[in-house]
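# pasting the structure only:
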């Protein structure tokens, strides 16, 4: 089997066999990929509570990080909300380092060996992702210093006069660089080069999902499993081909062709639903299997979400879960969701765009547009939080309905598995409490606010704005006329919570999310 963490040279060697035409572009993209991952790593070194860091000394021209062993790291001022690459090298005791994996190796922190291997793979995979974009793409440059991060020129439509994409997967596949803040933004351990090209959404492939028959009596199911995915007394569970080959060691007798979305393991069936598959590989931070708990609560959460959307005064849609099933294994499960595209009025020229893909348009360069979008997103998010639901509204889960001329009209939210529901808040507002238990249920204010603020403000809005000043201006305009609830006061006055993504990767014995606090852009 191929190495779990291929290096840059490993990827080059595989490319020579499977896609020789990409070799020159891959080599040209490596310096930019190293800098992009190093920028994300420097953000963590500047802002996360890493136990081996003794202090941080910001200056006018840069930041000095003091390690507990006395060594010094020096680099540029770290904007925690910046998405552009701005770190080409950092100095460790005066010695410059331009490769994030080698820097982590030199730092010698606990659990750093595995993390360094993941960073090396993230660099190589990111260069491969960028190389896979067409040579004539407007957002690509030929040189090694290019920054083809999926962004396009400012304005209304994609650059070059291209029309808006029509199909939902076309928007998703514009996101080339992956997570805007995670150093493991493109780490895909266990995937060969051929598999990345065959399954990665940024490479725009068609993927055949195997349909694995499982006796219905042996399955846990919620919602309605469609008749076309049944065969007598068996359910036909859609299985990702990587999962079928490497985990289940079995294939289905039938298959359905689909387009991979930005999460890689969720795919759009043309004319049909979105299919969330189990993928027992670690992508960024998490292994992407599907727990029995997620299957069990899927239908209840979907029905509850519909009732919440009905209270949103037309500002929010929640995609329905059509059916969910598992063969009593997180490795063999699937969730069927309706496409967010059903909430666009195509006759009016509306489009549903994942927030993560907004940076591929010219819209985000307009301060007025950013303010309008932030006002919509913050209004909806805070209203739901006050009522008792905290969305995990990062750029992948949150979508926006745009008018024909690009104005933000409404929001669409998908993937309910990680929301948080507060029974106490629901009761306070006279909202019926759904029959739920387990991890989605909490009345803890810190947990609820972290969930929303960390995903929406420090995640989706920050990445769309692209910098602390742009985020500050957009938020200031967004909150000006909102009612001063305790949640809004916390957003205005407290530091902004966000997941400590690097700390989590360096803490294998600590389950669950870990958090850090970022400077509040409004203070």
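That came through, no problem. Please read all numbers here as calculations on a predicted model, not as lab measurements.

# rest of the way, CA atoms for contacts and neighbours
Fine.

# Please report the distance of residue 203 from residue 471.
31 Å (Cα to Cα, to the nearest Å).

# Neighbour count: those two, which is higher?
Ranked by neighbour count (other Cα atoms under 10 Å), residue 203 and residue 471 place residue 471 first, with 25 against 21.

# wait, doesn't the more buried one sit right on residue 465?
Yes - Residue 471 is within contact range of residue 465, at 5.3 Å (criterion: Cα atoms under 8 Å).

# what do these two both touch?
By Cα atoms under 8 Å, 6 or more residues apart in numbering, residue 471 and residue 465 have no common neighbours.

# got the contact list for stretch 498-514?
Counting by Cα under 8 Å, 6+ apart, 41, 44, 48-50, 110-112, 115, 182-183, 285, 450, 453-455, 458-459, 515-518 sit against stretch 498-514.

# here's the one I want to compare it with:
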């Protein structure tokens, strides 16, 4: 068992806040983290709490909202993206005073019924997310991002989901050494699984390129963080030879934005591991039915994406052809399960550089992106002709997602962390690469799933209405508004920025509507007609999910105004 069940060293262990003493100081880290955490929680309050109660309004440059017994104001822009242009203030005895994160948490708790009535973990998760951002900012000050621009973009999401109450909440011990935002790199651990105990589905043969297993054994890579978490449970199988420890891989793997998925350079593949720790909403692990579904969906989606690529040149996806684990009971089957995924370099094509959409949505000094490379070229192209760049972006991303739903009965999940944008040498969007089959579902009633185990079939489907809500939330609420806001801010950087940005945003949304109307021409689909008519959009209620401790799949939605409201053909 020696060398396998390893706890993090003492200086890396503990809660997110405990890493402070081992990370080089950055004077602004706490202030940056406070501002980011405050803005994320406040956006949730606008969308999910004050907005639905009619307690949000505007006054000049300010957005005002009432929450419990507090009146809050903040200068805002960005349209649906809700960018805050200065710190928020709270009305206190006739005077506007700075709003703190702790005070906002208390207002949220009071509005939602208090921790006794709801969630005694909530405050700790929000404050823990703030501590993670502070630690990451300090670490980024003394580390270097990957030279590969795609990997650098994967590691650029310092603040996380802009409409999540605890976007960087992270459980477990020693998390910083594995954090993509901290530019982590680390070798994987290799186990050998006795051949009669190998559990596998699809084609996981790429894993055999990681090394050489002894006779009678099959290679199984393990994330070192998960290895430490499973240490005690691996003792028996390692002692009796069901598993053997084969040491570390030769080259370090690079974690991508989801934390548990890494790029493994020896095989040129991405590997999605289990991590039995909570990251944002969920404990991240590969449940047995998700392992089975990944290979099953890859097979079913191959002809779907072939058709989409013909109809919409530039459409690509990252197949998940196989998975591997060990048949040592459900806990270890899931804990050791690894899904093989293609890398974006395998599908982007010559002359095209893939970058994470989420990184394009938030370029700036803290991301380390934007000055050089294809992202720099993209920003220059935006400044030269924002409408043309935006039209190309919408054309790459939106029509294939809608076509997958309507023609093929497939629910893609095109949020900012699940889409890679291929940029040409001039920075123009020429590819949209979709990934992560955990979020991809089939529309119930459109596919024959009778041969699948019942739980696999149930967790692989959405009913048509819920599937549509998921598609439109990811596309029209999570994704396009953030890109549009960044395009407008980038193109209107100057003295007249606020007014010019608002005007350009309206123009960009008119362009987006015209591109979607062109796709919709000739189709008689009520849902598409309602979208173009400006019907309210479904926004995922992340604050409610965290407050009620619901499963992410069961998240509710709140209606938000469409950027197409009031537009005509």
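Everything's here; your move. These numbers come from a predicted model, not from an experiment.

# Could I get the TM-score for this pair?
With the length set by TM-score structural alignment, normalised by the length of structure 1, the two chains reach a TM-score of 0.81; 475 aligned residues with a Cα RMSD of 3.2 Å.

# Would you show me how to pick out the buried ones of the contacts of stretch 498-514 of structure 1 in PyMOL?
Selection of buried members from the contacts of stretch 498-514 of structure 1 for PyMOL, criterion 16 or more other Cα atoms under 10 Å:
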select buried, resi 41+44+48+49+50+112+115+182+183+285+450+453+454+455+458+459+515+516+517+518
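
# quick one: residue 34 of structure 1 from residue 102 of structure 1, how far?
Counting by Cα to Cα, the gap from residue 34 of structure 1 to residue 102 of structure 1 is 11 Å.

# now do residue 421 of structure 1
The value you get for residue 421 of structure 1 to residue 102 of structure 1, if Cα to Cα is used, is 42 Å.

# quick one, which of these two is more surrounded?
Set residue 421 of structure 1 next to residue 102 and count neighbours by other Cα under 10 Å: residue 421 wins out with 27 against 15.

# how about that one, what's its match in structure 2?
Counting by TM-score structural alignment, residue 421 of structure 1 lines up with residue 442 in structure 2.

# A strand includes its match, no?
Yes - counting by DSSP: H, G, I helix; E, B strand; the rest coil, residue 442 of structure 2 is found in a strand.

# Run through the residues that contact it.
409-411, 460-462.

# Likewise for residue 203 of structure 2?
321-323.

# related to what we said a few turns ago, check the contacts of residue 442 of structure 2 and tell me the two furthest apart.
The span of the contacts of residue 442 of structure 2, defined through Cα to Cα, is set by 409 and 460 at 12.0 Å.

# Give me the residue at the spatial middle of structure 2.
Nearest to the centroid of the C-alpha atoms of structure 2, with distances taken as Cα atoms, centre = their mean, sits residue 417, at 3.5 Å.

# Could you pull up the residues touching it?
Counting by Cα under 8 Å, 6+ apart, residue 417 of structure 2 has contacts 257-258, 356-358.

# Just those: which are in helices?
357-358 (DSSP state H).

# which of the contacts of residue 417 of structure 2 line up with contacts in structure 1?
Comparing the contacts of residue 417 of structure 2 with structure 1 on both residues aligned by TM-score structural alignment, their matches' Cα atoms under 8 Å, the contacts found in both are 257-258, 356-358.

# okay if I get the residues you listed as JSON lines plus distance to residue 189 of structure 2 and neighbour count?
Below are these laid out as JSON lines (distance: Cα to Cα, whole Å; neighbours: other Cα atoms under 10 Å):
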{"residue": "257", "distance to residue 189 of structure 2": "21", "neighbour count": "25"}
{"residue": "258", "distance to residue 189 of structure 2": "19", "neighbour count": "17"}
{"residue": "356", "distance to residue 189 of structure 2": "27", "neighbour count": "26"}
{"residue": "357", "distance to residue 189 of structure 2": "30", "neighbour count": "25"}
{"residue": "358", "distance to residue 189 of structure 2": "30", "neighbour count": "25"}
